[in-house]
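Undergrad: the following comprises the amino acid sequence and a computationally predicted model.
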Amino acid sequence: MIYKILIANRGEIAVRIVRACKDLHIKNVAIYTEPDKDSLHVKVADEAYEIGKDPIKGYLDAARIVEVAKACGADAIHPGYGFLSENYEFAKMVEDAGLTFIGPKSEVILKMGNKNIARNLMHKNGIPVVPGTEALNKESIETIKLEAEKIGYPVILKASGGGGGRGIREVWDPKDLESSYESCKREAKAFFNNDEVFMEKLIVKPRHIEFQILGDNYGNLIHLCERDCSIQRRHQKVIEIAPCPTISEDLRKRMGVAAVAAAKAVGYTNAGTIEFLLDDYNNFYFMEMNTRIQVEHGVTEEIVGVDLISRQIRIASGEILDIDQTEVKPQGVAIEARITAENVWKNFAPSPGKITGYFPALGPGVRVDSHMYQGYSIPPFYDSLVAKLIVKARSYDLAVSKLERALDEFTIEGVRTTLPFLLAISKRRHFRRGFFDTSYIEERLQDILENTHDHNQENKEEVIAAITAAIQKVKSSRENG
């Protein structure tokens, strides 16, 4: 068994990993940059070491992290999600140092970390993929325009090394293709240090369905059912549901078989996720594979009764997966709402600051994963996620009711959060019936905001008017395209 784990991350996921380590009686080590010295993951870990003053660079300094791990006697590193979690060079560095990387092998990260390589690999193995192109960086803009015409508008440009909703541009009108292409390349270079871009057919109003994968080092590989991640804003997930409330058992089985086949095609081990787009005709297409634990892993844990972080550690320690696919049967429905420190009345601008009151929701079937506490100051340098509220009930309708109640009870004072916005979504009729796709928030944003009740609203009418004008401009562009 692994003896000591260094956690190469921060915030909520670092706290989650510390707790899993303690459950398994494994020593754990936190790292932090100077602005994070009071973060909860630093307080709850067995040991903690500062890795720099810069808020971001420290968490991205692979060599320094490996050096600290070796110096403190850690024999494994857990990357969490974000930062270096899907960085091939970091995983390889950990392996070369004689430490255990809690995740897949570095060569698998290399294959699946590049979306263009991954989709080609899936196509070769018979997994359905969205029609698209190879990497476009060496082609002229005239050639790219011809490719777009072949695919048919609308199209979507994607950074090959992208993730988290970054490096994505939808193109509905041919006249916008060149500027969107250049913009996509710039963002890809800035966020992923890789400006390679490819193009796909834009599947209009799909559902975003992902399957949790778990595989050991001996060829045993299963899925743990699906999550519906269709409630999104700007390609970033807002609410996740497990299992999907509207797909049939036959479709679930077919998608699950494809997900396992996709993971087997690359020799996947540990925990990962295969993501699909599902159209109105129940055609599904491989979108990408995340070679790490997902933010939304908690909803899967709730319906299948498996501690995914502990399983990651146990698999990395050499244990054989003792769960057979026939044993995986979802029990009830779980929903996660991502609560972020953002001001919805200022176009969801980050809202860092000191938390003067923190009262998370409680009660049966309610779980909160967070690194917040009263008196904590949210730094302005990181992702704005402050808590994940997860509820579970025996049916989707009851789970939505529990979500509504828990969101209404949850109180965070001192900073603006998306709690009122999420509460407004939970009350909507179409959401309660499970009728939504990835365009749900975008197309209903004005109405959702009108029903978002915040005692500290600022210029609500002006904000809604501005958002309405922006939405109409986008719709007009699409209609004319």
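TA: The structure has been received and is ready for your questions.

Undergrad: drop to CA atoms for contacts and neighbour counts, all remaining ones
TA: Will do.

Undergrad: list the contacts of Ser85.
TA: 79, 291-292 (CA atoms under 8 Å, 6 or more residues apart in numbering).

Undergrad: closest one to Gly267 out of those residues, please.
TA: Ranked by distance to Gly267 (CA to CA), the contacts of Ser85 are led by Thr291 at 11.8 Å.

Undergrad: mind listing what that closest one touches?
TA: Contacts of Thr291 (CA under 8 Å, 6+ apart): 85-86, 103-104, 109, 112-113, 271-273.

Undergrad: structure two is appended below for comparative analysis:
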Amino acid sequence: MFTKILIANRGEIACRIIGTCRRLGIRTVAVYSEADAQARHVRLADEAYCVGPAASRESYLRIESIIDAAKRSGAQAIHPGYGFLSENETFAQACAEAGIVFVGPPVESIRAMGSKSAAKSLMERAKVPLVPGYHGDDQDPALLQKEADRIGYPVLIKASAGGGGKGMRVVNASADFAAALASCQREARASFGDDRVLIEKYLQQPRHIEIQVFADAQGNTISLHERDCSAQRRHQKVVEEAPAPGMSTQQREAMGRAACDAARAVGYVGAGTVEFIAESHHDSGRSDFYFMEMNTRLQVEHPVTEMITGLDLVEWQLRVAAGESLPLTQEQVPLNGHSIEVRVYAEEPEKGFLPSIGKLAYFSAPQTSAHVRLDSGVEQGDEITPHYDPMLAKLIVWDRTREAAIERMLGALAQLRVVGVGHNIAFLSKLIGHPLFREGRVDTGLIEREREALIPPPGELPAEVFEVVALAQLTFERDAASNEPPSPWTIADGWRINGAQSRRLSFASGEQNVQIDVRYAGKGYRIGSEPASVVRLSAQRLRIAIGDRRIDTDALRLGDQLHLFLRERQYVIDVLDPLAHAGESDEAQGGLTAPMPGKIIALLVEPGASIAKGDALLVMEAMKMELTVSAPSAGKLASYLCAVGEQVKEGSALVEITAE
């Protein structure tokens, strides 16, 4: 076994690998970009080396810098994690030439499966069922358009070297194909350095089911059961579970055999995932499956497989890379209970899942146990930057049945608290609790179809929320006063020579504006006719009493907002100060500003043209994805205030719009 390995990755997967290495007594070497100098994976590793600036292409994708760090540190092997260079045959070859073990499959296997088109052709020769499509080398746009028309719409354009939903577009009509192709190729080129695509018939309600395979150098190949990854948005997985709901033993065995055959066909060694798309027939229970692709690496969702088998897949990777045989045969692989994983992102679902950046002012996770696991690359106080994927953590639960696992996940999500960036926790709770998810009737279009239920418009908040916020605000004021030098002016008990003080506090949530009248009463307060009191239990925890109600809540003040965690919900309330904005002009300027930091990659409308509200005006690249920015109102596009290739900050003026 190795004594020291380098981890050519960042974030939660780097931290995850470090955890296994510590248990096995293996020293770890981290690499980091200048933006990640204080990142959690750097803090956890035994030693670390900077490999370049923030941009991935100048740091985590620089093969020569990573090989140099491995040589300087004396690492015997490199674990690539997932993403970045994990499926890069050039990197695997460079490791071999440097005499460093690549913890992954042979170069030939990566090459065979690295191109989705080549992999489809290989599976076609092996008689594995394929979705109708075009997987050829000729990438002439006119030919691709012709093939899409032949296949019939809707079609799916897919980056040949892609993954993670990058470089992927659904096209519903022939007239939309050219623009979607250009966008897909731009994103593929930026993410993978390869703009080749393939085209497939887009199944209307498919399931995404994948098989975890493992092989050793002695010729043993087994499957570790399946995972259902059908709950997706923008072709990116959001929820994964194992085993797949409704999967019969016969179906599991058939897909497992097909996956192992695919791995053997390319001489596979190590951990890999064979992905299938399945067209479900819920009424009959039958599910026809088609080969989609093979990922020659560990997957983001591998923890659910670990939870139902009790195995450490990273340990298996390291042992196989060191030349050991698989520790189990196919018949010995356990299948115990049910596991669900959700991906917690820094994003704003109500704004089209726009990524969010900022400082994690508060990050509190549920207690981990045999039932609950959290894989995270961040801690409270860390910065979420625009340079990398916005995933904060993976929350994984296990229980004896799927129904129990769902309840376990809902409870764990209620205990996961994030302040400082937008997040998708409430969205995930609604998705896991949705009747169709509970029934196991999940396909890749579920989130989009149920969007209104999963991302409901904000409604009016109950009066109790504002009463609790008012008492929390008074507590923050009292705490702030107690930190000031002793003075009559800093006493915050509301005492007055001619009677108790009354306060009117103003708050807002969306369109809702509320005023709460509070009267000081000795060491407590009165809200209306009810007595009220507050006891601080910890830095964030407050115990509030209003009349005969006792309410425990976490509260945190950040700028002009108060974040309240109450009855398994998070509320973000604006604290209004009537004097704070006095004299500010309400006059709006016509235009458009950057919703987040990013790079301008396309301007879509000629200056001087008339535009309608919602028209696409430009395309930005931010956090490894393309973001189309649309017109906020109708008018004339007077001018662009940015240029293609320009890096813009959040809030930068991008477009000037004038009324017609």
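TA: Great, that's in hand. Fair warning: this is a prediction, and the values are worked out from it, not measured in the lab.

Undergrad: can you give me the TM-score here?
TA: After superposition, the two chains reach a TM-score of 0.92 (TM-score structural alignment, normalised by the length of the first structure), with 459 aligned residues with a CA RMSD of 1.8 Å.

Undergrad: dump the contacts of Thr291 of the first structure to CSV, plus distance to Val391 of the first structure and secondary structure.
TA: As requested, the contacts of Thr291 of the first structure are exported to CSV (distance: CA to CA, whole Å; DSSP: H, G, I helix; E, B strand; the rest coil):
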residue, distance to Val391 of the first structure, secondary structure
Ser85, 27, coil
Glu86, 29, coil
Gly103, 27, coil
Pro104, 30, coil
Ile109, 32, helix
Met112, 32, helix
Gly113, 31, helix
Ala271, 22, strand
Gly272, 23, strand
Thr273, 21, strand
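
Undergrad: and those, which two are furthest apart?
TA: The span of the contacts of Thr291 of the first structure, defined through CA to CA, is set by Gly113 and Ala271 at 14.6 Å.

Undergrad: so which of the contacts of Ser85 of the first structure sit within strands?
TA: Taking DSSP state E, every one of the contacts of Ser85 of the first structure sits outside strands.

Undergrad: between Gly113 and Ala271 of the first structure, tell me which one has more neighbours.
TA: Using other CA atoms under 10 Å, the more surrounded residue of Gly113 of the first structure and Ala271 is Ala271, with 27 against 22.

Undergrad: my read is that the more buried one contacts Leu221, right?
TA: No - checked against CA atoms under 8 Å, the pair Ala271 of the first structure and Leu221 is beyond contact range at 9.8 Å.

Undergrad: hey, what's in contact with both of those two?
TA: 213-215.

Undergrad: next, the buried residues of stretch 196-214 of the second structure.
TA: For stretch 196-214 of the second structure, the neighbour count (16 or more other CA atoms under 10 Å) marks 196-203, 205-214 as buried.

Undergrad: OK, contacts around Ser39 of the first structure?
TA: Ser39 of the first structure neighbours (CA under 8 Å, 6+ apart): 11, 371, 376.

Undergrad: number of nearby residues for the last one?
TA: What that stands for is Tyr376 of the first structure. 17.

Undergrad: ok, the contacts of Thr291 of the first structure vs Ala258 of the first structure, which is closest?
TA: Distances from Ala258 of the first structure to the contacts of Thr291 of the first structure, taken by CA to CA, are shortest for Thr273, at 12.1 Å.

Undergrad: give the aligned equivalent of the closest one in the second structure.
TA: Under the alignment by TM-score structural alignment, Thr273 of the first structure pairs with Thr273 in the second structure.

Undergrad: for Ser183 of the second structure, which three-state class applies?
TA: What DSSP: H, G, I helix; E, B strand; the rest coil gives for Ser183 of the second structure is helix.

Undergrad: if I look at it, how far off is His135 of the second structure?
TA: The gap separating Ser183 of the second structure from His135 of the second structure is 19 Å, by CA to CA, to the nearest Å.

Undergrad: and those two? Which one has more around it.
TA: Per other CA under 10 Å, whichever of Ser183 of the second structure and His135 has more neighbours is His135, with 22 against 18.

Undergrad: what lines up with that one in the first structure?
TA: Checking TM-score structural alignment: His135 of the second structure goes with Glu134.

Undergrad: how near is that match to Leu177 of the first structure?
TA: Distance from Glu134 of the first structure to Leu177 of the first structure, by CA to CA: 17 Å.

Undergrad: before we move on, the earlier item: please name the nearest non-neighbouring residue to the match of His135 of the second structure.
TA: Phe198 (5.9 Å; CA to CA, 6 or more residues apart in numbering).

Undergrad: measure the nearest residue to Pro380 of the first structure once chain neighbours are set aside to Cys225 of the first structure for me?
TA: Nearest residue to Pro380 of the first structure, sequence neighbours excluded (CA to CA, 6+ apart): Pro352, at 5.3 Å. Per CA to CA, Pro352 of the first structure is found 36 Å from Cys225 of the first structure.

Undergrad: give the residue from the two that has the larger number of neighbours.
TA: Just comparing Pro352 of the first structure and Cys225: by other CA under 10 Å the higher neighbour count belongs to Cys225, 24 against 20.

Undergrad: confirm that the more buried one lies within a helix, as I assumed.
TA: No - counting by three-state DSSP, Cys225 of the first structure falls outside a helix, being strand.

Undergrad: residues contacting it?
TA: Contacts of Cys225 of the first structure (CA under 8 Å, 6+ apart): 211-212, 242-243, 252, 256, 300, 328-330.
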